[in-house]
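[1] okay, predicted coordinates and the sequence, questions at the end:
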Amino acid sequence: MDISGEAHLDVKHNIFKKRLDVNGKVIEPARQESINQPKLDKPLQKHGGRLEHNETYCGSCFGAETEEDHCCNNCEEVREAYRKKGWALNNPDLIDQCKREGFLQKIKDEDGEGCNVYGTLEANKVAGNFHFAPGKSFQQANMHVHDLMAFGKDSFNVSHKINEISFGVRYPGAVNPLDKLERIQTTTHGMYQYFIKVKFTEKRMSFFHFLTNVCAIVGGVFSVSGIIDAFVYHGQKQIKKRLGKDT
């Protein structure tokens, strides 16, 4: 959100997140599934029936459709449709796509984990803020909120360590006041806010660079002067020839 109060959603970014276990070690993305998983019915179609072998799948968005032919074919698409509507997804286990994908079980499996967030983000050069918070974000009544219902928890541990956070192009001598900052939450709830002022300074030009620029300017002036002088000289010469012929 910038200083004008405008919230910028779905901005382009290059930010990634790694899952970490309780010891801070990276969890491999591959996961071995159980061989005793219960057999699920065929996917539920938008029209209410189950998917047949000769049909194209079009899952329901459960009331969050924006168009008549809007389909939500997985749990994430249903959650995104709800987010755009400003609705909270209170019970994902009642959503066919989320139930089939084991969404709640994945949430339980991730209990006690942490994450490592890294990357870059482009932002306007105006005052504003950005934040990290659990849960899917959405807009409701002009407010930016996060849906935490799916987690089914009353408390969240937001202890963290900032390895590095910088703005703009790196250069020698730059000071990033939040680097290596660490905070440990000791209560059931917590929120940490940091206020920083970003000031970009111009690098002073070296004497050699200054001298090079001066020489370039002087050389340019001489070149232009030579062109003008040649133009005037040849112009006068042509005029004299014509005057001589006329007399």
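    Noted; the coordinates are in hand.
[2] going forward, measure contacts between C-alpha atoms and count neighbours the same way
    Noted.
[3] give me the number of residues near residue 226?
    Residues near residue 226, counting by other CA atoms under 10 Å, number 12.
[4] same check, this time on residue 100
    Residue crowding around residue 100 was assessed by other CA under 10 Å; the count is 16.
[5] and what of residue 73?
    For residue 73, the neighbour count with other CA under 10 Å is 20.
[6] so it sits in a strand?
    No - Residue 73 is assigned coil when assessed by DSSP: H, G, I helix; E, B strand; the rest coil, not a strand.
[7] the strands in the chain, which residues?
    For the chain, applying DSSP state E gives strands covering 13-20, 114-121, 136-140, 143-147, 160-162, 181-183.
[8] can I get those strands in JSON lines with distance to residue 225 and mean neighbour count?
    Below are the strands of the chain laid out as JSON lines (distance: least, CA to CA, whole Å; neighbours: other CA atoms under 10 Å):
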{"stretch": "strand 13-20", "distance to residue 225": "51", "mean neighbour count": "12"}
{"stretch": "strand 114-121", "distance to residue 225": "49", "mean neighbour count": "14"}
{"stretch": "strand 136-140", "distance to residue 225": "64", "mean neighbour count": "17"}
{"stretch": "strand 143-147", "distance to residue 225": "63", "mean neighbour count": "15"}
{"stretch": "strand 160-162", "distance to residue 225": "59", "mean neighbour count": "14"}
{"stretch": "strand 181-183", "distance to residue 225": "60", "mean neighbour count": "11"}
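[9] adding distance to residue 202, write these out as a markdown table.
    Output for these, formatted as a markdown table (distance: least, CA to CA, whole Å):
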| stretch | distance to residue 202 |
| --- | --- |
| strand 13-20 | 26 |
| strand 114-121 | 22 |
| strand 136-140 | 38 |
| strand 143-147 | 36 |
| strand 160-162 | 27 |
| strand 181-183 | 27 |
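[10] among these, which comes closest to residue 240?
    Of all the strands of the chain, the one in closest proximity to residue 240, counting by CA to CA, is strand 114-121 (68.6 Å).
[11] quick one: contacts for residue 106?
    Shown in contact with residue 106 (CA atoms under 8 Å, 6 or more residues apart in numbering): no residues.
[12] distance check, it against residue 89.
    16 Å (CA to CA, to the nearest Å).
[13] just residue 166 next, same as before
    According to CA to CA, residue 166 and residue 89 sit 35 Å apart.
[14] more neighbours: which of these two?
    A direct count of neighbours by other CA under 10 Å for residue 166 and residue 89 places residue 89 higher, at 19 against 14.
[15] for the more buried one, what are its contacts?
    Contacts for residue 89 were tallied using CA under 8 Å, 6+ apart; they are 79, 82, 147, 149, 150.
[16] for comparison:
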Amino acid sequence: MQSISQKLRDLDAYPKINEDFYKRTFSGGLVTLVSAIIMFLLFFFELKSYLHTITETTLVVDTSRGGTLRINFDVTFPEVPCTILSIDAEDISGERHFDIRHDIVKTRVDAHGNTIKARRDSIGAPKIEKPLQRHGGRLEHNETYCGSCYGAEASDDHCCNSCEEVREAYKKNGWALTNLELIDQCEREGFFQKVDEEKGEGCNINGFLEVNKVAGTFHFIPGKTFHLSEFHVNNLIAVQKGNYNISHRINKLAFGDNFPGIVNPLDGVQWLQETETGSYQYFLKVVPTIYTNARRRTILSNQFSVTEHFKNAEPGRYQTVPGVFFYYDLSPVKVNFMERRMSFLHFMTNVCAIVGGTFTVAGIVDSFVYHGRKAMKNKIQKKFG
């Protein structure tokens, strides 16, 4: 047992010095204080670095195929009433959606931007109370309603039971339906009453679109668009004299979910129309983005850049449809953001290096100061001694 203790003593890398040989000095105390402050500061910055995450960015080719793209938007039009404001979307794959109402909320606002009434857009029309039959009389009990299409019937059995169905029948025939006040369904549904009520108002429209992950466009227009023989026709409702004012403010526009550090360049952008009517166009380059946080939670999103252009309505040429148009294209490059945090082992290694290194350097400095002062003192004593 004694031999083992002796062997352990022989392995002692920290031999002890008799306390009689210790000598404390003022310079040594000053160096110790300064080194302690330095060690504390270095430890604080190292701890801050350990707790802070670092985001690494890499670029790779986007090889994903298919899927959908979610577009979140919140846009305010101070001069366009909600009744005549609609949103359309189409892409290069040929898929088209006109007058979209799913997942869309329209909010009536006054000239100062205050909310008047919010409603969720839905498909269909209000039920007509005691509507007009095709033969001219009013619908009685136990009678099957079949509203007139006012000459646009595709067959003898074709019925138009709402104002919207009458308009659709006219669109399929390529006819213009301008005298809506003469249509019983439109009168009963209070269409023009709603238009009159909203004169001088604006509209906030917000919601989201689920579109194919290919290049495409979506736009807000004061009217409705329909598809006819491979042509797109914009049916502006003839309820407003003069030009349409498409001044707007984009409160939010994002492709996908938000992630830390994302910047959507159109959030808060406002444009005021000062010239004649026209269309305002945004050209967007969408960059697929994957964000992975320190806990390995992944967010699939997108970033985008934008350029803008206003297209005036030129007399004598094809009429420019007033509205706000967003044309987007997808980048072939994908951005990966990955959060990384220093490992605890790395942190402890750095802390040991800070303590040991500072202690060693401080010891060398103290020894240099002590022996330098001692040598200088001896030299002075010999010269004047």
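    Yep, that arrived. These numbers were taken from a predicted model, which means no experiment stands behind them.
[17] sorry, back to before: the strands of the first structure: which one's closest to residue 61 of the first structure?
    Shortest separation from residue 61 of the first structure across the strands of the first structure is recorded for strand 136-140, at 16.2 Å, computed as CA to CA.
[18] which residues of the second structure does that closest one align to?
    Aligning strand 136-140 of the first structure against the second structure (TM-score structural alignment) gives residues 224-228.
[19] the matching stretch against the first structure, how far on average?
    Here the mean offset of stretch 224-228 of the second structure against the first structure after fitting is 1.8 Å, by mean CA distance after the TM-score superposition for the first structure.
[20] ok, and what's touching that stretch?
    Residues from elsewhere that reach stretch 224-228 of the second structure (CA under 8 Å, 6+ apart): 84-86, 88, 98-99, 171-172, 174, 232-237.
[21] distance between that stretch and the chain's centre?
    Its chain's average C-alpha position is 29 Å from that of stretch 224-228 of the second structure, according to CA atoms, centre = their mean, to the nearest Å.
[22] the contacts of residue 89 of the first structure in helices, which ones?
    Mapping the contacts of residue 89 of the first structure onto helices (DSSP state H) picks out 79, 82.
[23] just the buried residues out of the contacts of residue 89 of the first structure, in ChimeraX syntax.
    What follows is the ChimeraX syntax for the buried subset of those, where burial is set by 16 or more other CA atoms under 10 Å:
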select :79,82,147,150
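[24] now the second structure: which of the contacts of residue 89 of the first structure match?
    Conservation of the contacts of residue 89 of the first structure in the second structure, assessed by both residues aligned by TM-score structural alignment, their matches' CA atoms under 8 Å: retained contacts are 79, 82.
[25] for the contacts of residue 89 of the first structure, give me TSV that also has distance to residue 29 of the first structure.
    Listed next are the contacts of residue 89 of the first structure as TSV, based on distance: CA to CA, whole Å:
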residue	distance to residue 29 of the first structure
79	22
82	27
147	24
149	25
150	21
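[26] nearest to residue 70 of the first structure among the contacts of residue 89 of the first structure?
    Nearest member of the contacts of residue 89 of the first structure to residue 70 of the first structure, counting by CA to CA, is residue 82, at 12.7 Å.
[27] please name every helix or strand in contact with the helix or strand hosting residue 59 of the second structure.
    If you go by DSSP states H and E, residue 59 of the second structure is part of strand 54-61. Contact partners of strand 54-61 of the second structure among helices and strands, from 3 or more CA pairs under 8 Å, 6 or more residues apart in numbering; DSSP states H and E: strand 333-340.
[28] which residues does residue 149 of the first structure contact?
    By CA under 8 Å, 6+ apart, residue 149 of the first structure lies in contact with 88, 89, 90, 91.
[29] kindly reformat those residues as TSV containing distance to residue 6 of the first structure.
    As requested, the contacts of residue 149 of the first structure are exported to TSV (distance: CA to CA, whole Å):
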residue	distance to residue 6 of the first structure
88	22
89	25
90	27
91	31
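[30] and those residues, which of them are buried?
    For the contacts of residue 149 of the first structure, a burial check counting by 16+ other CA under 10 Å picks out 88, 89.
[31] pretty sure residue 372 of the second structure is in a strand, no?
    No - going by three-state DSSP, the assignment for residue 372 of the second structure is helix, not a strand.
[32] and it? What does it align with in the first structure?
    In the first structure, nothing lines up with residue 372 of the second structure, judged by TM-score structural alignment.
[33] what number of residues lie near residue 372 of the second structure?
    Residues near residue 372 of the second structure, counting by other CA under 10 Å, number 12.
[34] run a quick neighbour tally on the closest residue to residue 272 of the second structure other than its chain neighbours.
    In space, and not counting its chain neighbours, residue 272 of the second structure is closest to residue 247: 4.5 Å by CA to CA, 6 or more residues apart in numbering. Neighbour count of residue 247 of the second structure, defined by other CA under 10 Å: 18.
[35] for the residue mapped onto residue 247 of the second structure from the first structure, give me its contacts.
    Using TM-score structural alignment, the partner of residue 247 of the second structure in the first structure is residue 159. By CA under 8 Å, 6+ apart, the residues touching residue 159 of the first structure are 182, 183, 184, 185.
[36] one more time with 6 Å, if that's ok
    183, 184, 185 (CA atoms under 6 Å, 6 or more residues apart in numbering).
[37] state the distance from it to residue 109 of the first structure.
    Taking CA to CA as the measure, residue 159 of the first structure falls 20 Å from residue 109 of the first structure.
[38] just give me the match in the second structure for residue 97 of the first structure.
    Match for residue 97 of the first structure (TM-score structural alignment): residue 185.
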